[in-house]
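[1] Quick one, fold the following:
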Amino acid sequence: MTFSLLGHCPRTGQFGAACTTSSIGIGARVPFLAAGIGGVLTQHRTDPRLGPRGLDLLRSGCTAQEAMAALVASTPDHGWRQMAAIDSAGRTAHFHGARMKPAHAEAHGAGCVAIGNIMANADVPRAMVEAFLAEPEAPLASRLLAALQAGEDAGGEGRPLVSAALLVVEKESFPFVDLRVDRDATPIATLAGMWRDYAPLAEEYVLRAVAPDSAVGG
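    Below you'll find the model as predicted:
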């Protein structure tokens, strides 16, 4: 009952994730990213412990595939898990546990991977990847949101969504973008609206943290 995508922008060095589901609080449980390192998605009877563990593996020098293999080996409950990873070179990996409920699927593209479970159909991740790759010069956050909408347009869960999240990291230890929507009738559209409001301020918020003398706002 979740579909999501990890993506990398070689132009900016950003890593990002976008995800949505029919349950509450997806932004706190599914996407995990680290600047310059990569990211992990953990979903389907979600174990949020696997996100930081996966980032530590990537940080240690593991490729996405090596990190995924180690994550699977580290948990006896892997049959219930669905995961994806992207490493610093943009390589991707995924895992589907044997006890996952259908429809579940994955799709990989250049610098991105999409996964989903308990979806209306198995075409959703491929639609997400195609949308993400369609405008490579657009801001990473915009491409992630386009992928999320494409997944919903392709069938999504086949039931009403209530939460969505957008997470992007760039250079700092804190996120460049971290926007979440919960208990909303149209979470993807609401999230896209939040990004439109946030986009002109994103660089300023970073400046306020790292070079406050140069910042413009209060």
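[2] make it CA atoms for all contacts and neighbour counts henceforth
    Will do.
[3] And the longest helix anywhere in the chain, what does it pack against?
    Ranked by residue count under DSSP state H, the longest helix found in the chain is helix 140-153. With contacts taken as 3 or more Cα pairs under 8 Å, 6 or more residues apart in numbering; DSSP states H and E, helix 140-153 sits against strand 2-8, strand 15-21, helix 124-134, strand 163-169, helix 187-198.
[4] so how far is stretch 97-112 off the chain centroid?
    Here the centre of stretch 97-112 is set off from its chain's centre by 13 Å, with Cα atoms, centre = their mean, to the nearest Å.
[5] Now do that stretch: distance from first to last residue.
    Length of stretch 97-112, first residue to last, Cα to Cα, to the nearest Å: 20 Å.
[6] Residues contacting it, please?
    Stretch 97-112 is contacted by residues 5-9, 44, 78-82, 86, 90-92, 94, 113-126, 129-130, 133 when judged by Cα atoms under 8 Å, 6 or more residues apart in numbering.
[7] I'd like the structure of this one too, to check against the first:
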Amino acid sequence: MTFSIAGFDPQTRELGVAVQSKFIGVGSVVPWAKAGVGAIATQAFANPTYGPDGLHLLEQGKTAQETIDALISKDEGKADRQAGIVDVNGNAATFTGDRCYDWAGGQTGKHYAAQGNILVSQETVEAMGDTFEQSDGSLAERLLKALDAGQAAGGDRRGKQAAAIYVVKEKGGYLGTNNRYVDLRVDDHSNPIKELIRIYYLHQLYFGITKPENILDVKGTVREEIITHLYRLGFLGKKNVEDQTLYEQLTSFIHTENFERRELEKGKIDQAVLDFMKSKEQ
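    So this is what the prediction gives:
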């Protein structure tokens, strides 16, 4: 009752998994990944040990296919399992046990493994693979596009409930102190993939890096807009303010909203911060 895609980006060395299921909190079961090692999706009557055990095998130098072969060789319940693996060299493998409920199956391609069970049809898996191969953007964006395409092609025939994305990258986590680059879950929602995509772009807003083309000078119309919305949101008591007060309250707004990653030098503002400010309700 799940469909997923594990992927690898050879340029950034990112590895990750995106998944959707008619199963609450699917993100706590299916996706596993380790930077510099590989990414694993374990599902159907999931065997959670496929995650840590599989990553250990990959870390020892086994390929994606060798890892799947090793995992199922010692699993008496392998006929009920489904798994997809991508290793750090971009090799991919997928496995579907013969007792998984129809439609069940998977496919591999360049740097990805897509699989699903209890699907409307195999078109879900095909759509995920085709979309991943043809999409641009970061690994997370490509995985989410693939997941969304899989849902549009039919998805889980039992319905929708939860979705998750987990992407790892060397020192890609908060303040560079860990490798959890993107770790987001929607545990129970009527449209979990769309909600996951919304949360992902919110995550990028907070933790993304300011693009050079989005740096605005705080003057003219931009300055007037900042004042208008800082006043509307209660950060300014009046609209006629000196620059020092303006910058102090702009800094207060940025820190209140946790936009420290997008805080710029005095006299500059990130377009993304201004857009958020303009859209924020009181």
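[8] And the TM-score between them?
    Here the TM-score for the pair of chains, by TM-score structural alignment, normalised by the length of the first structure, is 0.90; 207 aligned residues with a Cα RMSD of 1.6 Å.
[9] still on that earlier bit, narrow the contacts of stretch 97-112 of the first structure to just the buried residues.
    With burial judged by 16 or more other Cα atoms under 10 Å, the buried subset of those is 5-9, 44, 78-82, 86, 90-92, 94, 113-126, 129-130, 133.
[10] Residue 86 of the second structure and residue 8 touch, don't they?
    Yes: the pair residue 86 of the second structure / residue 8 is scored as a contact, 6.7 Å apart, by Cα atoms under 8 Å.
[11] Now for these two: what residues contact both?
    Common contact partners of residue 86 of the second structure and residue 8 (Cα under 8 Å, 6+ apart): 15, 39, 111-112.
[12] ok so residue 32 of the second structure is a strand residue?
    Yes: when DSSP: H, G, I helix; E, B strand; the rest coil is applied, residue 32 of the second structure is found to be in a strand.
[13] In the first structure, what sits opposite it in the alignment?
    Alignment note (TM-score structural alignment): residue 32 of the second structure maps to residue 32 of the first structure.
[14] mind listing what that match touches?
    By Cα under 8 Å, 6+ apart, residue 32 of the first structure lies in contact with 39-41, 51-52, 55.
[15] Please give the element, helix or strand, for residue 41 of the first structure.
    Element membership for residue 41 of the first structure, per DSSP states H and E: strand 38-43.
[16] mean offset of that strand relative to the second structure (after superposition)
    Comparing strand 38-43 of the first structure with its match in the second structure after superposition yields a mean distance of 0.8 Å (mean Cα distance after the TM-score superposition for the first structure).
[17] Give me the distance between the spatially closest residue to residue 222 of the second structure that is not a sequence neighbour and residue 269 of the second structure.
    Of all residues not flanking residue 222 of the second structure in the chain, residue 216 sits nearest, at 7.6 Å (Cα to Cα, 6 or more residues apart in numbering). Applying Cα to Cα, the value for residue 216 of the second structure to residue 269 of the second structure is 5 Å.
[18] residues touching the aligned partner of residue 169 of the first structure in the second structure, list them.
    Residue 169 of the first structure maps onto residue 168 of the second structure when the alignment is built from TM-score structural alignment. For residue 168 of the second structure, the contacting residues are 14-16, 33-35, 179-182, by Cα under 8 Å, 6+ apart.
[19] out of the residues you listed, who's nearest residue 209 of the second structure?
    Distance to residue 209 of the second structure across the contacts of residue 168 of the second structure (Cα to Cα) is lowest for residue 181, with 13.3 Å.
[20] Would you confirm that the closest one contacts residue 169?
    Yes: counting by Cα under 8 Å, residue 181 of the second structure touches residue 169, with 5.7 Å between them.
[21] on that earlier part again, redo the contacts of residue 32 of the first structure as CSV? Include distance to residue 21 of the first structure and neighbour count.
    Below are the contacts of residue 32 of the first structure laid out as CSV (distance: Cα to Cα, whole Å; neighbours: other Cα atoms under 10 Å):
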residue, distance to residue 21 of the first structure, neighbour count
39, 19, 31
40, 17, 31
41, 13, 29
51, 18, 24
52, 21, 16
55, 23, 23
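[22] how many neighbours does residue 228 of the second structure have?
    Residue 228 of the second structure has 16 neighbouring residues, counting by other Cα atoms under 10 Å.
[23] Please tell me how far it sits from residue 9 of the second structure.
    To residue 9 of the second structure, residue 228 of the second structure is 43 Å away according to Cα to Cα.
[24] and if you look at residue 137 of the second structure?
    Counting by Cα to Cα - residue 137 of the second structure and residue 9 of the second structure are separated by 10 Å.
[25] No further queries at this time; thank you.
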